[in-house]
Structures are given as C-alpha cells and as structure tokens.
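> no FASTA, just this:
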C-alpha cells in the first residue's frame, strides 16, 4: 500500500516531535508478541520475559490488545500533549477515552482474529468506562517490569534522535527531516507537498484531522514505521530512532571503577559497573562479594545521588543505572 499524506504550509509549521512512553509500551508489547524477537531486542526480552511471566493477568490483558501484526488500538496512543509527556499524563488521556472509540478498536481486533474477542478483553468491551482504570493499572505494572529499569537508556537514545533531527531542520529544512525518517517515508515537494509512505500495513490520511504531524521516535517500532490517524487528532508517525542496533550492547567501563573509586568508594563504583543490566540487591551482593546489608546501604546512597533508580518487580526491587551514571562510567560514549 502506498499512502500519501498531504501537508500544507500550516501542517509543516505545526509538525513537531514527541517522546512518548505509551508508544514504547505498545511497540515493546508487539516485540514480545513476535514468534521470534527481532535481533536488536533479544537481550532486553531475555531479561524481562521471566518477570512478565510471573506478573499474572495484567500482562495477559495487555498482550491480548497488542497482537504481533495488524491493528494497534488507537486509544492506547493518545496524541502527546507535550514534547516529553509523563506516563501518568498519557494514562490519564487513556482513561478518558470515549467508550465508542474503545469498542471500535476492539471490534477491529476481533475482525482481524476472525472470531470473538479474547475472554480477557470482554469486560473492557462491556463497560469501557469502568474497565479503563484497570487497563491503566495494568500498563503501570508492565512499565515497572519491562521499561522503567531501562528508561534512562531508552530516553537518552530518543532524545539524541530528536536533537539530530532538530539540527537537520536548522541546517537543511523540514523537507530533509521528513525524507530521512525511514527508507519507506519520502517527502514529495511537488505541488503543495506530500509525505509518501510505502508500507502495506501503514495507512494515514489527512481528511478531517487537525493541522500538523506528530513525529515520534521509537526504540521498539523498529524496523517499521507505524501510524495513528484518528481525526480530529493530528496524525502521528512513529519511526525507528537512530542507534537502536547498539542500544542493548553491554557497556564495559574499563578502568572507570578505579577512577570513580576515589570519589565514590570502590564498592559503590563496582556496584555501578555491575549494573549494565538491572539487578536486585541480592544478585548484586552475590556478584560483588558484599553483604546484602552493605550492598543495600551503598545502593541507597547511589540512588540519593541520582546515579541509580529502583523499580518494583514482584517481591524484588530492581536497581538500574541512570544516564548520569552511564556518562560517569564511560565519558567517551556519545
């Protein structure tokens, strides 16, 4: 399918970027639904799948709404109100979705399945207003298990992509930005101008949509471009951010713990170095040779300094490095 989105001068003037937590929620669920996880995300999937398997019905309800292919429910991706909306803001928009839109999305899912809705989604179809807060809680639970421990790393890559596009716009104009988003997206400057998308699964139209276009860099959308076109909202286009191939690569900090030890102490520098992937206090104590109580005390200090974050995963707490800690451990890394 070749789709054309006409863009007027007003549309171009109102085109903007947004980093959306909900787009990462939806696209990461789609990654996990694949029979074979795409190579760039296998390291991440191997870490989060055991946590999700123990999470119970919350994740199953979400997975039922995000099949490996086909329609993505529009109500799960409200238009980002700002450049960097908080997850809580997007969840508030989801819980305010009209029952008609929720049922329309679920009807498309059922039609694509060629049968009835999954049992997990029947309560949502019967009473969307009553069940949407439960869906929002499910999303929060999934976020804490699958994305929050990695958000500093993900967010840094998404912010870097937006900065790169902004520099492109300053140096070469908006047309260059639109023409460089993805191999299947092309800017056609003939006539009044249009954005052409050449993917069979991708559709977007101007029709009665509001002016502008919201461009959303995404880690988990790779390798596709995804769209949301739901008038009167402006169209959204989620595209793979630059640098995804290296996102989950281990980040060795050769020599960094020694250089940081004079400031942080050897134990805390070692704990930071061990947090290339999120880990529990018990696991970190075992790997560093510290007592559980000692590791906990050091992690508390690191968290207070903004170098780590803590995220509930069932009965355990996962600790993760922040972007600031990554920069301290490897200052030469972009």
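Cool, got the structure. Everything quoted here is computed from the prediction, not taken from an experiment. Residues are numbered from 1 along each chain as shown.
> contacts, neighbours, all on C-alpha from now
OK.
> which residues sit against the host helix or strand of residue 268?
Per DSSP states H and E: residue 268 is located in helix 266-274. With C-alpha atoms under 8 Å, 6 or more residues apart in numbering as the test, helix 266-274 has contacts from 252-253, 257-258, 260-261, 284, 287-288, 298-299, 302, 308, 321, 325, 329.
> what's the closest of those to residue 65?
residue 321 (31.2 Å; C-alpha to C-alpha).
> How many residues are close by that closest one?
28 (other C-alpha atoms under 10 Å).
> isn't it right up against residue 299?
No. Assessed by C-alpha atoms under 8 Å, residue 321 is found out of contact with residue 299, at 10.4 Å.
> related to what we said a few turns ago, can you name the residues in contact with the next helix or strand after the helix holding residue 268?
Note on helix 266-274: by DSSP H and E, the next helix or strand toward the C-terminus is strand 279-280. With contact meaning C-alpha under 8 Å, 6+ apart, strand 279-280 is reached by 316-320.
> Please state the offset of strand 279-280 from the chain centre?
With C-alpha atoms, centre = their mean, to the nearest Å as the basis, strand 279-280 stands 22 Å off its chain's centre.
> Name the member of the contacts of strand 279-280 with the most neighbours.
Neighbour max across the contacts of strand 279-280 (other C-alpha under 10 Å) = residue 320, 28 neighbours.
> How about residues contacting the helix or strand harbouring it?
Using DSSP H and E, residue 320 maps to strand 316-321. For strand 316-321, the external contacting residues (C-alpha under 8 Å, 6+ apart) are 149-150, 152, 272, 275-281, 307-312.
> Look up how far residue 107 lies from residue 116.
9 Å (C-alpha to C-alpha, to the nearest Å).
> Compute the inter-axis angle for the helix holding residue 268 and strand 316-321.
90 degrees (axes from the mean of the first three to the mean of the last three C-alpha atoms, to 10 degrees).
> List the buried residues for helix 266-274?
In terms of neighbour count (16 or more other C-alpha atoms under 10 Å), helix 266-274 has its buried residues at 267-274.
> try this one side by side with the last:
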C-alpha cells in the first residue's frame, strides 16, 4: 500500500502527463504475460514478427510484472518526447541501475543473463533494445495510442471540475481513495508499502494502456507518481463501425450517426478515422458540421483536438433509440 499526503495547497499540484517511455516500459508486461492483456492481442501478433532483443526486454520485468524505477521516471512535461526521456535514463548512475534491476529480480534464483556485466554496458544494451522496440512496435501506432491517453485526461479533468478531486480518484479504481487529503493506493503486491508527502513536489498522474491496476514506483525515494489504466482501451485496436439507431442513420447519414454514437467518450479525429475506416479529412468535415449544429463539444489537448457528444447530442441519441 502506498499513501501520498496531499496537504493544503498541494492538492492544486496534482498534474497529468503522458509519457512515451512509460508506455514503452509498461508494455513489457504484455510481452511477458499476453494472457493478462487480451485487448492488446491484435497488436501483440504484430510484435511477434518484429526483430527485437527480446532477451533484454523481457529481463526488464518479473513474474509480478514490476519494472525498474529508473525506466519509469516522472514525466517532466505533460507531453514528453521519447528521446528526451531516454536521455534522462542514459544519465542514470551505474549504482542506481544495478540497484533498481536487483529490486525487480530480488526473489529470482539468478539474475537474467541479459543483465550480467557492468551496469554501463547493461544500460547501453537496454537503451538500444528499447529504441528498436519503439521504432518497430510503437511509432506506427503512437498517434492513435496518444489520442486514447489524451481523451482519458480530458475526461478526468471534466470530472474534477464537475464532481471534485475525490470523485475523480474514485473513478480511476476502487483501489484508489482520497480522504482528508491522504491519497491511499492499494497495490496488488504487499511487497511495496510506504508513506510520503508530496509537499513541494506534487503528484503526477500518468494514464497508461498497459496496466490493469494503479501502480507507483517501488521505492519511496522516487517522486510521487501514480500510473493508472486509461479509459477507452477497448476502442484502441478495433475498426468496427458502431451501429447507430436506424432513425438516426436515416436522418444524418451513416458516418455522422456513427461518429455521434462513438463520441460518448472523448476522441480525436485521427482515432475516429481509424475506427471508422475513412480519411481524417472526411471525419474533420463531419465533426465541424456536427459541432456547429451543437451536437458536439471540442477541447484542445496538446497537439490534438478532442471531441465529445454535447448534452444536445446525448438527447438526440436517446430520442433516436
């Protein structure tokens, strides 16, 4: 169990961030145990064909699906870039590299062969393996992945505005509770147990597509971070067209009725285009028309514009049903 003390003004220091490196590292859980991540199976089939240093990659996690803290640094920017994050990792002191890897494999009979050798050499191999993994398996899909993560953050922000911080945390997971400025995170493992304040540092919340439950750094010395499962994972790899009510399709057409049906959760035009199997230009034209009619709202997050059904759009769907 991890407890973060969010005292006084620190509640205003709760921030969200998206981290390509953390997605890359946490995805190693799916490589080690694909059965726990059935929604990623379409992506995992493509990963199987990639030419990767699998020995090094799989050595970065264990049976509990832990990953080394130095590979999960707190994002310095809400929209961090992978190369900037890898530079931070490359500067990790050798004793820290060895200690964090040993913390992951503390109960193993022997250290994985890929982690043998001087820490500097191990770190170079790990960085090379992660770069190859990114280029082959993440870069082609990152725009779509990022859209789902950004949509989650927009949803959390709306929840904070309308219902408060405690409701937002409760919506993440029953394992996360904010009471009297104390955030309690019940981890799956009992091996991690500490309490620390966020005073002067703040708390960073990082949505991820590769976590079934909320998680935190292993060590209490790390800056306060909580990784949590992002909403919308079920839509990430699907290309099915949603079936809108017949009356709605007859009224506004197949594509617009499909978009309106899908936008009960925020999404970008890029994500919507992939899911509908049409061009982004065509989707944008429909989205602008429906927003002008009051059926959608939009908000910018980083480089993306996220769309969401408005109250009028909700009533429109309900009436058609």
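Yep, that arrived. Just so it is clear, the structure is predicted and the values come from calculations on it, not from any experiment.
> hang on, the earlier thing: now for the contacts of helix 266-274 of structure 1: which two are most distant?
Checking these with C-alpha to C-alpha, the most distant pair is 252 and 298, at 20.9 Å.
> These two - which one has more neighbours?
Legend: neighbour count by other C-alpha under 10 Å for residue 252 of structure 1 and residue 298, higher for residue 298 (18 against 12).
> For that one, list the residues it contacts.
Counting by C-alpha under 8 Å, 6+ apart, residue 298 of structure 1 has contacts 267-268.
> That one corresponds to which position in structure 2?
Aligned counterpart of residue 298 of structure 1 in structure 2: none (TM-score structural alignment).
> Residue 298 of structure 1 in helix, strand or coil?
helix (DSSP: H, G, I helix; E, B strand; the rest coil).
> Just give the nearest non-adjacent residue to residue 132 of structure 1, would you?
Using C-alpha to C-alpha, 6 or more residues apart in numbering and skipping residues adjacent in sequence, the residue nearest residue 132 of structure 1 is residue 95, 5.1 Å away.
> Surely that neighbour and residue 133 touch.
Yes. Residue 95 of structure 1 lies in contact with residue 133 (C-alpha under 8 Å); the separation is 5.8 Å.
> Which one of those two is surrounded by more residues?
Legend: neighbour count by other C-alpha under 10 Å for residue 95 of structure 1 and residue 133, higher for residue 95 (20 against 16).
> Contact partners for the equivalent of that one over in structure 2?
Aligning on TM-score structural alignment places residue 95 of structure 1 opposite residue 90 in structure 2. Residue 90 of structure 2 is in contact with 123-124, 127, counting by C-alpha under 8 Å, 6+ apart.
> overlap between those and structure 1?
Shared with structure 1 under both residues aligned by TM-score structural alignment, their matches' C-alpha atoms under 8 Å, the contacts from the contacts of residue 90 of structure 2 are 123-124, 127.
> I'd like the residues you listed as a markdown table, with secondary structure and distance to residue 262 of structure 2 appended.
Shown next, in a markdown table, are those (DSSP: H, G, I helix; E, B strand; the rest coil; distance: C-alpha to C-alpha, whole Å):
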| residue | secondary structure | distance to residue 262 of structure 2 |
| --- | --- | --- |
| 123 | helix | 43 |
| 124 | helix | 44 |
| 127 | helix | 38 |
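> what's the closest of those to residue 43 of structure 2?
Compare each of those with residue 43 of structure 2 using C-alpha to C-alpha and the shortest gap goes to residue 127, at 22.0 Å.
> my guess is residue 63 of structure 1 meets residue 33, correct?
Yes. Using C-alpha under 8 Å, residue 63 of structure 1 is in contact with residue 33, at 7.3 Å.
> What lies in contact with stretch 125-141 of structure 1?
25, 58-59, 61-62, 91, 94-99, 102-103, 106, 123-124.
> Of all the residues in stretch 122-134 of structure 1, which ones are buried?
124-125, 128-129, 132-134.
> What is the end-to-end distance of it?
So stretch 122-134 of structure 1: terminal residues 13 Å apart, C-alpha to C-alpha.
> Also stretch 75-85 of structure 1?
16 Å.
> Could you do stretch 269-287 of structure 1 as well?
So stretch 269-287 of structure 1: terminal residues 13 Å apart, C-alpha to C-alpha.
> For the stretch 151-300 of structure 2, which segments count as helices?
165-172, 246-252, 254-262, 269-276, 280-292 (DSSP state H, counting those that start in this stretch).
> For the shortest one, name the packing helices and strands.
In terms of contacts (3 or more C-alpha pairs under 8 Å, 6 or more residues apart in numbering; DSSP states H and E), helix 246-252 of structure 2 is packed against helix 254-262, helix 311-320.
> Please identify the deepest-packed of the ones you listed.
Neighbour counts (mean count of other C-alpha atoms under 10 Å) averaged over each of these peak at helix 254-262, with a mean of 21.
> Now do it: everything it contacts.
With C-alpha under 8 Å, 6+ apart, helix 254-262 of structure 2 has contacts from 241-244, 248-249, 272, 276, 286-287, 290, 295-296, 309, 313, 317.
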